[in-house]
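>>> For reference, the sequence and a predicted model appear below.
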Amino acid sequence: MKVLKFGGSSLASPERIKLVAKTVQKHLKQDKTLVIFSAFGGVTNDLLEMANLASQEDLAYKELFAKNEKRHLEAVKELIPVSAQSGILSKVKTELNRLETLYEGVFLLNELSNKTRHVVSGFGEILSSLIIAEYFKNLGVDAQLVDSRELVVCKNNNKKVQVNYPQTYARIKEYFSKTDASLFLAPGFVARNEQGVPSTLGRGGSDFSAALYSAALDVAQVLVYTDVNGMYTANPQIVPHAYPLKDISYQEAMELSHFGAKVLYPPTLQPLLDKQISIQIKNTMKPEEVGTLISKSSEKNFRWVTGITHIDAIKLLNIEGSGMVGIPGFSKRFFEVLFKENINVVLITQASSEHSICVAVEEDEASLAKEALDIAFEAEIEHKKIKPVTIEEDVAIVALVGDRMKSHHGLSGKMFSALGNNNVNIRAIAQGSSERNISAVIAKKDVHKALNTLHEQFFEVPSKELNLFITGVGNVGAKFLNQLKQQEKFLLEKLRLKVRVHGLSNSSKMVFDEKGIDLQHWEKALENGEKADKSEFFKKVSQLNLRNSIFVDNTASADISAWYREYLANSVSVVTCNKIACADSFENYLELQNLAREYGASFLYETNVGAGLPIIDTLKNLVASGDRITKIQAVLSGSLNFVFNTYKGEEPFYKTVEMAMEEGYTEPDPKIDLSGVDVARKILILARESGHQMELEDIESEDFLSEESLATTNNEDFFTLLKKDEPKFQEIYKSAEANNAQLKYVAQLENGKAKVGLQEVDAQHPFYNLSGSDNIVLFFTERYPEQPLIVKGAGAGADVTASGIFADVIRIGKK
């Protein structure tokens, strides 16, 4: 005989029931078949909700009852021919009348007992099996309806249901030895206790019913049909890259189901394990899929970790105090109290000092557990030997599961390292003696991040996912997004990096997409976004709480840079071409560096100096290797270099500045470049990276612009004064020409002092032939005292700046 079980999702509509019938008929061609049915999808939840509403004297239960009554009657009308409907409609209405009477009693008494809760919750299976049995009979199938309440016997009707296995097996065997049919149909979930009172097997109990029938009848395999392709490496609704497992052991399935994998009800496995009956998890909608086979451990399975799962409906109970240390029997008393209250402990951890015990329990039992424990240890609490029990809420358990974990070293390290790198704090840890499970208690808000991080670590092709949130999508930002799109395939294939953009913002709009923004159409997505708000942008990044999150700032805004500390303190890395933060007060600069270290985030700003040139990286490597910087000389403004390389005294100076703006070499406010403030910030950053504690006002600046032009507040006034000051610019140029020199705006750091200013550079100097918008830096060090280490190349422009941002993102990916 074959045993099949169909869950509520497989019976959610008449169309799905017809699909189920086709699957059942295929099995009937091969052997006699017993099919166990759940309630129609969602009905059990409604039954319990109606009971709760009725107990609160809330008449809304009647509306919900009418909705479910209509659903079942319409299923009859769609599945059964009109000529055959009267009999089944009568049976269904009789059961619905009984159910309605129960709810009326609950409403009048204003009381919902555990016994009544069990009785009403089982009506879903009774109704579904009645309707489906009649449907099969009208298909011409020799179908026999089995009443599971007459065969499955429970030891009690409390919340924690236990089955009387000897009686149950005996009744099932006797029934099937005396009854013959090609197809048997039975409601799952329902049972009676030893006193004959209707009961149930607990939520998910239809799986358990199938297991009990299978064990009693000694079948070779039970097939469990659901709405997914088997048991997955992780919950696919949380982890998009999770995939179904072809085969796992009984023990692995027990661990996964116990820790939250909802495909299988945990008690299901015990009767099957005892008789070595395998389970095949199949998809009702895709019956051709292989699914997952659960059997005894297979030698051909070489996975170290089989699956990742979690429980979020828990709370932690903590008890601590010096009065626990060295006291024999304390733990016994603690767990005895929980046992007497029938409270199940999900996880246990105890400090080796015996100073504290921490356990996880189901969230609806935490208050009862605390009350019972505080009463049991009242004397110790009163004498300050221990503290009252505390409850920690908003926590969850994540667990790695696998038979072969014990054979592989370093799994715990990989697990905790991966979580730690994403700022997932671990509240408690437990590992079973079988080493088949490593569990960690974390904040509930971090579950999504933790599961995806662990899945990436243990199941995916060695790769890393970077999740970007970008503000500033103008010239540089647009180029950066284009580079990301262009290099998407290369990054995945060559560097094993999956880069997704989840948030974009400009000065007026912002847009978010948890699944990732399509970089082919990002402009349209942003255009249809919501109003930009820096605070809301940060809040959204925090709420999404994605692993390997990176905030990318392509602006020159002080308001944006002021948010860096918030991102870093939430373990979100920061990549920026915005120099303001690193050139702010030394205290702020140092705080950002410390926050990055403290919270395991990266703070990268290579483009602050030299755009895409590896200037800061080279300097850091020199310092890290033990070299000491003695002097730095540099041309660090691509815009100023372009301006003075282009200006020949023929065209007015302001025309050259306008050209630099059009080419994208200057900031939107060109005064920032021409005033030397931008260069001063850059040499300040290099000074700090060299180890000097310096402020911006410490940088000596020799201005070539008039004080009046520097005081302007808009570009129109600024250009008016540039026109007025043309004679001065002509004089500066002619002086350099007379001395056979080039004009370069030079930054210098030496002996702890820094200065910036326009200089005449002779033909022997490395700066003399610097063309276009190129930058150049000379590093004089103890290792390079005479011939400096030179970094030279394009130091301005949207493309090279974007490539520098891109390189910093890659650095984080390869970290």
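Nice, thanks for sending it over.

>>> C-alpha from now on. contacts and neighbour counts both.
Will do.

>>> Who are the packing partners of the longest strand anywhere in the chain?
For the chain, the longest strand by residue count, based on DSSP state E, is strand 307-320. Secondary structure elements in contact with strand 307-320, counted by 3 or more CA pairs under 8 Å, 6 or more residues apart in numbering; DSSP states H and E, are helix 250-258, strand 356-362, helix 366-376, strand 390-401, helix 447-458.

>>> Can I get these in JSON lines including mean neighbour count?
Listed next are the helices and strands packed on strand 307-320 as JSON lines, based on neighbours: other CA atoms under 10 Å:
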{"stretch": "helix 250-258", "mean neighbour count": "22"}
{"stretch": "strand 356-362", "mean neighbour count": "20"}
{"stretch": "helix 366-376", "mean neighbour count": "17"}
{"stretch": "strand 390-401", "mean neighbour count": "22"}
{"stretch": "helix 447-458", "mean neighbour count": "22"}
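
>>> this is the comparison structure:
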Amino acid sequence: MLVLKFGGTSVANAQNIKLVLDIVQKKSKEDTLAVVVSAFSGVTDLLLDASKKAAQKDKAYRDIISQIDQKHKAAIEELIPLSEQSDLIENINSNINLLKTLLDGCFLLGELSNRTADIVASFGELLSSQIIAVALKQKINAVFKDSRELIKTNSDFGKANVDTETTNHLIANYFKENKAQVVLLPGFIASDEAGNTTTLGRGGSDYTAAIIANATHATALEIWTDVNGMFTANPKIVKQAQPIETISYQEAMELSHFGAKVLYPPTIQPVLDSNIPIWIKNTFEPDAFGTYISNENQAGNNPIKGISHIDKIALITLEGSGMIGVAGSSKRLFEVLSNHSINVIFITQASSEHSICIGILNQDAENAKKAIDKTFELEIAQSKIEPCIVEKDLCIVALVGENMKNHQGISGKMFSTLGKNNVNIRAIAQGASERNISVVINEKDVKKALNTLHERFFEDNTKQLNLFVMGIGNVGEKFIDQIHQQKKFLKENLKINVRVIALANSRKMLFDEDGINLNDWKAKVDNGEKASVNDFISKVKELNLRNSIFVDITANYDVAMIYEQFLRMNVGVVTCNKIACSSHYENYKKLKELSRKYNAPFLFETNVGAGLPIIDTLKNLVASGDKVNKIQAVLSGSLNFIFNNFSETYSFHDVVKQAGVEGYTEPDPKIDLSGVDVARKILILIRESGVSMEMEDIENNCFLPEECMNTTNNDDFFKSLLKNESHFNQLLAEAKEKDSRIKFVAQYDNGKASVGLQFIPKESPFYNLEGKDNIVQFFTERYVDQPLLIKGAGAGAAVTASGIFADVIRIGNV
């Protein structure tokens, strides 16, 4: 015999019930069946809500009764032929009238006993099972059997304990005598010795099916639900979660206890004793494999079978020197919790016996604290034990796997993975069986934790990077295009999955937690919400995604000043904006320290030399123990372009205009021409060399006339360039006279730094620097006579974007 159980979503409406009938009809051709059904989806909640309202003297309970009545009558109209409806409708009306009478009594008395609550809750299964039984009889030889006549319990209303011996005897005798091909039974409900209706707890329909399977020695128990089995994690939280094909009873029990709601935890015990396999199947995809649960050896490549969690947890900590070496402290603690019906979910104790930490549900926390403090009031009064400490809004995350005990380093990988994403672990517990490693974390971090752990243990080491991009102008557009172009390559070859979660400019911002489709991102941004730096930060914090990276592709001061907030949230920062790293040294130092403290990368390779590996090379020199004594560099691709193209036939004004069109200058070209941009770059290199220096310590020999420097907008600035054309022509003439070329050079030499125009002779390596190229020479203790030289394109949207992209990939490879 097979036992099939169909959950609430499987019997939510007539359309779904038709799928159930098809499955049962097909299965009945192979074997005799016991079919257990839940209440229609949502009906049990409606019944409980109605009973509470009635007890509170809220007449709205009557509307709920009508709603329940209509829901079931609608199913009858669609499922049952008109000629067969009268007797069934009479039964349904009788049940609805009884329900109304019970709730009217609650309304009059203004109270709801546990016994009455059980009777009210039972109507969901009673109504659904009677309707489905009649619908089934239209197709095959089927009978209805009330579970209350077979399953006997004690009188603990709400979650009664089964009298196993009596129940097994009644079930075995009934199925021995029954000749029907299919027996249809309501789940969840039972009765006590006196015949009073009891219930087996929410989710108890699974338990009903398991009890019947055990008592009849069924060949298998099939739990039909709305998903393709048990998953490696909650698929609503972890999009990449996968169905688990095979799993042991013990692993399934651990996962179901830790929130895998597809299976009610007590379900496993009855079938475990009889070694009856369980199938978790999908009513809406009946051909899908599902999950097979048995005691067979489930050894595989991955020792982890699943990651689960329980939310709304509180930690209760009892500590004090008065517990050390004192026998019975733990007994007293757990005894008082038991006496107050408070379930302990999690336990850990320091080996010093100085403290005991337990996890319970948030809703029990205040009662637990009062009861514990009362029990230990003498020790608390004598300051031997502290009043118990309560921490709420926590979550337990558990790795589950039968074979974890045979693999070293699982817990280390778990803790390091969480640590890298700044998920703070409040408590740890692991049983001697090593089947479960549990940690307590803040509830706000649960999504990040589950996704991070799933990525580490189940996704073939593919690392997902979540980008929040601010600045989508020339460079930003190239950057997004490069991501779009390389996305597939990165995933297949480097195991990096890059998702752009947010895009923002000065006017609009767009967020999509599942990743923005980059095919038409411009139109989407235009239709986004109004841009706000504070709202942008808040949304990043609210999403709290793993491996988050803020990408700043602006030249904005206000944006540069928010890096600290991102780093404190464990969000990496990649930026081409030079303002932060060239701000006050204390701010630069703080950002570097925050990056280390919160394990959040802070990369700014494009601050100097666009896509050239200048900063990275410098970091490697310093890390290897070398010391930088002198730096000589042409660091402005825009200025190099300008002076390489400035001639008697191409005016200074025109070539500056052209540099802007080509995207080589900042939006405000005065930043480049004033030497401020170059000063920032050499300052960053000096600081990365390990030297403390401020911007004002750099001598800036500006070549622009004062009139040009005093302009306040681009139009006036370009007018001033035309007005002072003779000044620039004089510089050109002087260079020609000296047989030299004009370069804007940055220098650092043993503590002193300067930037300014120089006339470069032919023998200098700077002389033949063409186009927008940059060049840097590092003179170090190892590179004394022949400096380490880096040369290449140092400006332009495409190369800058590629440098930003390289920093992002560098984070992905960590």
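Looks like it arrived, so ask away. Just so you know, these numbers come straight off a predicted model, no measurement behind them.

>>> List the TM-score for the superposed pair.
The pair, once superposed, lands on a TM-score of 0.99 when counted by TM-score structural alignment, normalised by the length of the second structure; 814 aligned residues with a CA RMSD of 1.1 Å.

>>> could the helices and strands packed on strand 307-320 of the first structure go into CSV alongside distance to Ala596 of the first structure?
Shown next, in CSV, are these (distance: least, CA to CA, whole Å):
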stretch, distance to Ala596 of the first structure
helix 250-258, 36
strand 356-362, 32
helix 366-376, 37
strand 390-401, 26
helix 447-458, 19
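
>>> do you know which of the ones you listed lies nearest Arg436 of the first structure?
strand 390-401 (5.7 Å; CA to CA).

>>> Now the closest one on the second structure. Mean distance?
Compared with the second structure after fitting, strand 390-401 of the first structure deviates on average by 1.0 Å (mean CA distance after the TM-score superposition for the first structure).

>>> quick check: angle from that strand to helix 447-458?
30 degrees (axes from the mean of the first three to the mean of the last three CA atoms, to 10 degrees).

>>> could you measure Phe302 of the first structure against Pro462 of the first structure, distance?
17 Å (CA to CA, to the nearest Å).

>>> Next: Ala802 of the first structure.
Distance check for Ala802 of the first structure against Pro462 of the first structure: by CA to CA, it reads 27 Å.

>>> neighbour-wise, which of the two wins?
Ala802 (26 against 11; other CA atoms under 10 Å).

>>> Is it correct that that one falls within a helix?
Yes: under DSSP: H, G, I helix; E, B strand; the rest coil, Ala802 of the first structure sits within a helix.

>>> That one reaches Gly610, doesn't it?
No: contact criterion CA atoms under 8 Å: Ala802 of the first structure and Gly610 do not qualify, at 11.9 Å.

>>> circling back to that earlier point, can you list contacts of the next helix or strand after the longest strand of the first structure?
For strand 307-320 of the first structure, the succeeding helix or strand toward the C-terminus, using DSSP states H and E, is helix 330-340. The contact list for helix 330-340 of the first structure, computed with CA atoms under 8 Å, 6 or more residues apart in numbering, reads 324, 344, 369, 372-373, 376.

>>> tell me the strands in the stretch 101-250 of the first structure, going along the chain?
Secondary structure of the stretch 101-250 of the first structure by DSSP state E, counting those that start in this stretch: the strands cover 143-145, 153-154, 183-187, 190-193, 198-200, 221-226, 247-249.

>>> compared with the second structure, how much does the longest one deviate?
The one in question is strand 221-226 of the first structure. Strand 221-226 of the first structure, aligned to the second structure and superposed, deviates on average by 0.7 Å (mean CA distance after the TM-score superposition for the first structure).

>>> Next: the fourth one.
In the superposition with the second structure, the average deviation recorded for strand 190-193 of the first structure is 1.0 Å (mean CA distance after the TM-score superposition for the first structure).

>>> which residue numbers in the second structure go with that strand?
Counting by TM-score structural alignment, strand 190-193 of the first structure pairs with residues 189-192 of the second structure.

>>> Need the contact partners of the matching stretch.
So stretch 189-192 of the second structure is contacted by 122, 125, 147-155, 197-200, 204-205, 208 (CA under 8 Å, 6+ apart).

>>> Try it again at 10 Å.
38, 118-119, 121-126, 146-157, 159-163, 167, 196-201, 204-205, 208 (CA atoms under 10 Å, 6 or more residues apart in numbering).

>>> List only buried entries from the residues you listed.
38, 118-119, 121-126, 146-155, 157, 159-162, 167, 196-201, 204-205, 208 (16 or more other CA atoms under 10 Å).

>>> got the contact list for Ala277 of the second structure?
In this structure residue 277 of the second structure is Pro, not Ala. Counting by CA under 10 Å, 6+ apart, Pro277 of the second structure has contacts 213, 218-222, 248-249, 268, 271, 292-296.

>>> May I ask which of these has the most neighbours?
That'd be Ala213 among the contacts of Pro277 of the second structure, by other CA under 10 Å, with 29 neighbours.

>>> and the closest residue to that one other than its chain neighbours, how many neighbours?
Nearest residue to Ala213 of the second structure, sequence neighbours excluded (CA to CA, 6 or more residues apart in numbering): Val3, at 5.9 Å. Per other CA under 10 Å, the neighbour tally for Val3 of the second structure reads 27.

>>> hmm, back to that, how about the contacts of helix 330-340 of the first structure, which pair is most distant?
Most distant of the contacts of helix 330-340 of the first structure, by CA to CA, are Met324 and Asn344, 22.3 Å apart.
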